[in-house]
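>>> Just the structure for this:
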Amino acid sequence: MESLNSKIDYPALGWDASFGELPTPEAGVAARVVTENRGHFVVLGPSGESAAVLAGALRKNPELRPAVGDWVVMGFEGCAGVPTIHRVLARKSKLSRKVTGRMTREQVVAANLDTVFIVSGLDGGRNLNLRRIERYLVFTWNSGAVPVILLNKADLHGDNTAFVREVEAVAGGVPVQAVSAHDGTGLDFVRSYLGPGRTIGFVGSSGVGKSALTNALIGQVTQLTGDVRQGDLTGRHTTTRRQLLLVPGGGMIIDTPGMRELQLWSEDEDLNDAFGDIAAASRQCRFKDCTHTVEPGCAVKGAVDDGDIQTARLESYHKLSQEIEHLAQRESYLGRLEEKARGKTFGKMLKTFNKTNRKQGGTL
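Here you go, the predicted model:
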């Protein structure tokens, strides 16, 4: 029996050895998630793009559900023969944030990216925000993908050198490139990260031009773009859902809607990756557990006094560190509550069993 898996070029879609062997015909068919919209999925598999539904276990547990970019295993059971997603394969990278609101739960924004481009705009307003770039760097380092910073709308200025240097000061060695979706400036730099099997993604605030960059790289309008407001030269938010798009010549792009609120789902290690200068200076502190606030012999505060680290950058570091610590405390607290709830449930089951058993004359 010929496997449906043999009918498409999986490596060109990003499949590599990290995902293991392709499923056997008996085990199912592998496909990649193209879009997800309120629980409705489109996947790219042996029959091209097709709608797919979730199996019961995935519907009931949000933490098991696939995200755009995921590789999944499907079956074709049922009279209608609609593809049914049974499981999500282990991810080599994932962009995750805390869900908006008061719930403490992870939301996977996109999966299996090789490079994540953090896009900021050079069109005035609040788009070029160093503190926001630092937050996105922590967000991206957490994913396992490689971050790159793009300063879009470079055509609005004659010389963007000062902007690039300003961002490089907080980038921690991450490449920074001025680009323009309007006139093509810097797009060859972005294309160098594409190629067969390579997946890139764009993240950033609304209006920075992520969809315009996507259209420029693909060579046709695939994502709607909004007009620029004349009051502050800010582009209007247009992308409303995440989508994986194929690029002519090889490679894929995942465009994401602008994030009005980016709550981190990260660890201290991600913070150190984004703030390498502070992490390096902290190794010279007198105390290993130095908080870089009031301790004597703090090398980080010394670097601030010497002008090597900006005061605003250290303040940003403290703010993000407190946010990550609060998240860890919330997770620990909720974990204890869940453990306690499981204990109560087991206790009730045991009590019911013993009561029934006694009525039947047995003992435990």
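>>> Could you use CA atoms for every contact and neighbour count after this?
Will do.
>>> And stretch 44-57, end to end?
The first and final residues of stretch 44-57 sit 22 Å from each other (C-alpha to C-alpha, to the nearest Å).
>>> nope, stretch 239-249 is what I was after
OK, stretch 239-249 end separation, C-alpha to C-alpha: 24 Å.
>>> what's the offset of that stretch from the middle of its chain?
15 Å (C-alpha atoms, centre = their mean, to the nearest Å).
>>> and for comparison, fold this next one:
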Amino acid sequence: MTRNYQKFFPPGTQRGGTDRQLSPLEELGWQPHFAQQISSDELVGTPPVRVVEVHRNGLHVIGSAVDEVVPPRADATVGDWILLDPGHVPSSRVLERKSLLKRRAPGTDRQVQLIAANIETAFIVSSCNQDFNIARLERYVAVCFEAEIDPVILLTKSDLVSDPQAFADEAAAISKLAPVITLDARGDQPKSKLADWCKPGKTVAFLGSSGVGKSTLANALSGTRSIATQAIREDDAKGRHTTTRRQLHLVSGGCLVLDTPGMRELQLMDAASGIEDLFADLNELSANCRFKDCRHETEPGCAVQNAIQSGDLDGARLQRWRKLKAEEAFNSASLAERRSKDKAFGKMVRRVVKAKENRNRRTE
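Sure thing, here's the model as predicted:
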């Protein structure tokens, strides 16, 4: 029997127009970007599967006719597409990603932590209370810009303050490319207000600290209460960790939703272009400075300082720009140093092994 490979390829290659039912793989987010990386021959022995959950002991993967847990691997994260080799799982190939969210892992060992892959839209969630932090929101937006993911800022718990618009106005000043939406995480507002981004076959993620309503929003989109939630602490408005791992949830008739644990720390690395996009206004002002190497401090003819003095630019934004640029440069340099040392160590190991093999051959 001839197998029908048409369902694995872009919608435009099928007959009958675009108003058709999505295939099982397309419901999981399968797109032309991934189909173009494989051949029909590869599909015979290595079916594409998507990582929907990461455990310490393995990766939960789902495909057209696959639903199982495979051994973990350091180069794969939730959202990844893998060509699964049932005969030798470690040989399975991770397909090239459309996007990748990552950060410097907490600690001092200069490692990269993969957060999620192949996300179209990131909903950056913050509450209209003590959790609201403009610098933290800027970090999330910069990471999204670097990964070429569309950021949307969601402000929840607006019923807790008398003037939620003040929070919305402050968030809107972060970037013209990051829409701001104020909503109640409970009820029907998430479905209606987020519908433009939550189309069938699309993958969205909720990012933010604990207790801001990420799991509540995910439940609202799915129309269930399958994801556990907890109330914030009343004394300081801080949230409790409810979600303990990153997991993709397939919304019936809609998108895939990634719920993530709250991140206390989001250290930027390899995100220089994301920072540049985030602070596009400062880059435009810098182009008008008298000196090309202007540090925007006390130099004459500094367009940035002139904008601050005239009230067109908040001086605190300049300070946050400097801090993020310095942090990103330090972390990226530290990572490059770590990679260089790992590469040198690998070469040394190979030399030792080769020398040992040569000695063994001479003694035989």
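>>> TM value for the aligned chains?
Comparison of the two superposed chains (TM-score structural alignment, normalised by the length of the first structure) gives a TM-score of 0.86, and 346 aligned residues with a C-alpha RMSD of 2.7 Å.
>>> What segments of the stretch 1-150 of the second structure are helices?
24-27, 32-35, 40-45, 134-147 (DSSP state H, counting those that start in this stretch).
>>> quick one: the first one to the first structure mean distance?
Meaning helix 24-27 of the second structure. By mean C-alpha distance after the TM-score superposition for the first structure, the fitted helix 24-27 of the second structure averages 2.0 Å away from its aligned residues in the first structure.
>>> neighbouring contacts of that helix?
Here helix 24-27 of the second structure makes contact (C-alpha atoms under 8 Å, 6 or more residues apart in numbering) with 7-8, 63-64, 200-201, 255.
>>> same question, the third one
When contacts are defined by C-alpha under 8 Å, 6+ apart, helix 40-45 of the second structure is touched by residues 5, 83, 85-86.
>>> CSV for the residues you listed, including distance to Leu155 of the second structure?
Formatted as CSV, the contacts of helix 40-45 of the second structure follow (distance: C-alpha to C-alpha, whole Å):
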residue, distance to Leu155 of the second structure
Tyr5, 43
Leu83, 38
Asp85, 43
Pro86, 44
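>>> of all those residues, which comes closest to Leu221 of the second structure?
When those are ranked by distance to Leu221 of the second structure (C-alpha to C-alpha), Leu83 comes first, at 29.5 Å.
>>> and the closest one, what pairs with it in the first structure?
Aligned counterpart of Leu83 of the second structure in the first structure: Val73 (TM-score structural alignment).
>>> Now its match. Nearest residue, chain neighbours left out?
Nearest residue to Val73 of the first structure in three dimensions, chain neighbours excluded: Ala30, at 4.6 Å (C-alpha to C-alpha, 6 or more residues apart in numbering).
>>> And the strands in the second structure, which stretches?
48-54, 59-63, 67-70, 81-83, 93-94, 100-104, 112-117, 121-127, 150-156, 180-182, 203-207, 247-250, 256-259 (DSSP state E).
>>> winner for burial among those strands?
Most buried of those by mean neighbour count (mean count of other C-alpha atoms under 10 Å) is strand 256-259; its value is a mean of 26.
>>> ok, and what's touching that one?
28-29, 198, 200-207, 214-215, 218, 243, 246-251.
>>> follow-up on the earlier one: quick one: which of the strands of the second structure is nearest Gln309 of the second structure?
strand 180-182 (27.7 Å).
>>> Where in the first structure does the closest one fall?
By TM-score structural alignment, strand 180-182 of the second structure lines up with residues 176-178 in the first structure.
>>> For the strands of the second structure, could you give me TSV that also reports distance to Ser334 of the second structure?
Compiled in TSV, those are given as follows (distance: least, C-alpha to C-alpha, whole Å):
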stretch	distance to Ser334 of the second structure
strand 48-54	27
strand 59-63	29
strand 67-70	32
strand 81-83	29
strand 93-94	26
strand 100-104	10
strand 112-117	11
strand 121-127	27
strand 150-156	27
strand 180-182	34
strand 203-207	26
strand 247-250	30
strand 256-259	30
